[in-house]
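**Student:** I would like to see how this sequence folds:
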Amino acid sequence: MGIQVRRRAEARWTGPVPTGVGHIRTASKALDSDYSLRSRESDDAPLNTNPEELIGAGLAGCFAMSVANLLEQDGYQDVQVNANSVVRLEETDAGYRITEIALSVTGTADALTDDDFARITDQAKRACPVSLALAGTTITLAQTKVVS
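**Tutor:** Modelled structure (predicted):
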């Protein structure tokens, strides 16, 4: 069997949810940040993150890496991929739900065609481990190829 890894993170919460604060940290120490309900509901919570932002970052990072890998496997050189995500959190009758994640991706590579880029980004959406983990959420994809 291939690679098998475990990635660790921890979170701590203090106080009532509306006014409290949490702290989240990854074992790699790449992330060591506060999070709060305020950061979830508003853009004016300085230096705080929220779970939805972290999910979006994870998806964008995984997706960009997957697209780059597939482009390189197809023989493209000088590959650069940028992915952005917008995570939509909605209050529903069943409670808060992540109802959609909109991905947008741009890429450059020598001799890359629009058709090949569309095929590869679609393939990446079906293969990215984070996309697969989020299978219960609608993930839309907007593709833009930029030729250098």
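
**Student:** from now on I want contacts and neighbour counts done on CA atoms only, so please keep to that.
**Tutor:** Noted.

**Student:** show me the helices in this structure, by range?
**Tutor:** 37-41, 51-73, 114-127, 129-133 (DSSP state H).

**Student:** go through the third one and flag the buried ones.
**Tutor:** Along helix 114-127, the positions that meet the burial threshold by neighbour count (16 or more other Cα atoms under 10 Å) are F117, A118, I120, T121, A124, K125, A127.

**Student:** structure for this one too, so we can compare:
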Amino acid sequence: MKGTNPEELIGAAHAACFSMALSLMLSEEGYTATSIDTTAVVTLNKTDGGFAITDIALQSQIVLPDVSPAAFDEIIQKAKAGCPVIAGAEGQHYPRYQLNP
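**Tutor:** Just a heads-up that it's a prediction; the model follows:
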């Protein structure tokens, strides 16, 4: 079978939602990112009942001048809480990011 599978679509939804929430939170705090690039790594494992998504790790590369690491960490937490796709999903989703000045 060719094409995108449902697990990839779920990962893409998580990545897009987090990027949009992050952009909104940055804007509300007076910052403008030069770029936000988020990908999702979806882990699919075999369980007793079949296959299940056991983790979705978001990895973001953000170019954002003039922000302190402490302020940025706070904004990341707000973005995670403000993303309805992450908030509505079961399990843990850990945004991992690299901030580039």
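
**Student:** TM-score for this pair?
**Tutor:** Once superposed, chain against chain, the TM-score is 0.89 (TM-score structural alignment, normalised by the length of structure 2); 101 aligned residues with a Cα RMSD of 1.5 Å.

**Student:** in a markdown table, list the buried residues of helix 114-127 of structure 1 along with distance to G22 of structure 1.
**Tutor:** Shown next, in a markdown table, are the buried residues of helix 114-127 of structure 1 (distance: Cα to Cα, whole Å):
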| residue | distance to G22 of structure 1 |
| --- | --- |
| F117 | 40 |
| A118 | 40 |
| I120 | 38 |
| T121 | 35 |
| A124 | 33 |
| K125 | 31 |
| A127 | 32 |
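
**Student:** of all those residues, which comes closest to Y35 of structure 1?
**Tutor:** Among these, K125 lies closest to Y35 of structure 1 (Cα to Cα), at 28.4 Å.

**Student:** which residue in structure 2 aligns with the closest one?
**Tutor:** Under the alignment by TM-score structural alignment, K125 of structure 1 pairs with K80 in structure 2.

**Student:** how far does stretch 129-137 of structure 1 stretch from start to finish?
**Tutor:** End-to-end distance for stretch 129-137 of structure 1: 14 Å, by Cα to Cα, to the nearest Å.

**Student:** what does G91 of structure 2 correspond to in structure 1?
**Tutor:** By TM-score structural alignment, G91 of structure 2 lines up with T137 in structure 1.

**Student:** which residues touch its match?
**Tutor:** Remark: with contacts taken as Cα atoms under 8 Å, 6 or more residues apart in numbering, T137 of structure 1 is in contact with I98, T99, E100, I101.

**Student:** trace the first one over to structure 2, please.
**Tutor:** With TM-score structural alignment defining the correspondence, I98 of structure 1 maps onto I53 in structure 2.

**Student:** so who does its match touch?
**Tutor:** E7, V42, T43, L44, N45.

**Student:** what of D78 of structure 1?
**Tutor:** The contact partners of D78 of structure 1, by Cα under 8 Å, 6+ apart, come to T108, A109, D110.

**Student:** excluding its backbone neighbours, what's nearest the aligned partner of the last one in structure 2?
**Tutor:** The pairwise alignment with structure 2 assigns D110 of structure 1 to P65, based on TM-score structural alignment. For P65 of structure 2, the nearest residue in space outside its immediate sequence neighbours is P101; the separation is 4.5 Å by Cα to Cα, 6 or more residues apart in numbering.

**Student:** now for the one you found, how many residues are close by?
**Tutor:** Neighbour count of P101 of structure 2, defined by other Cα atoms under 10 Å: 12.
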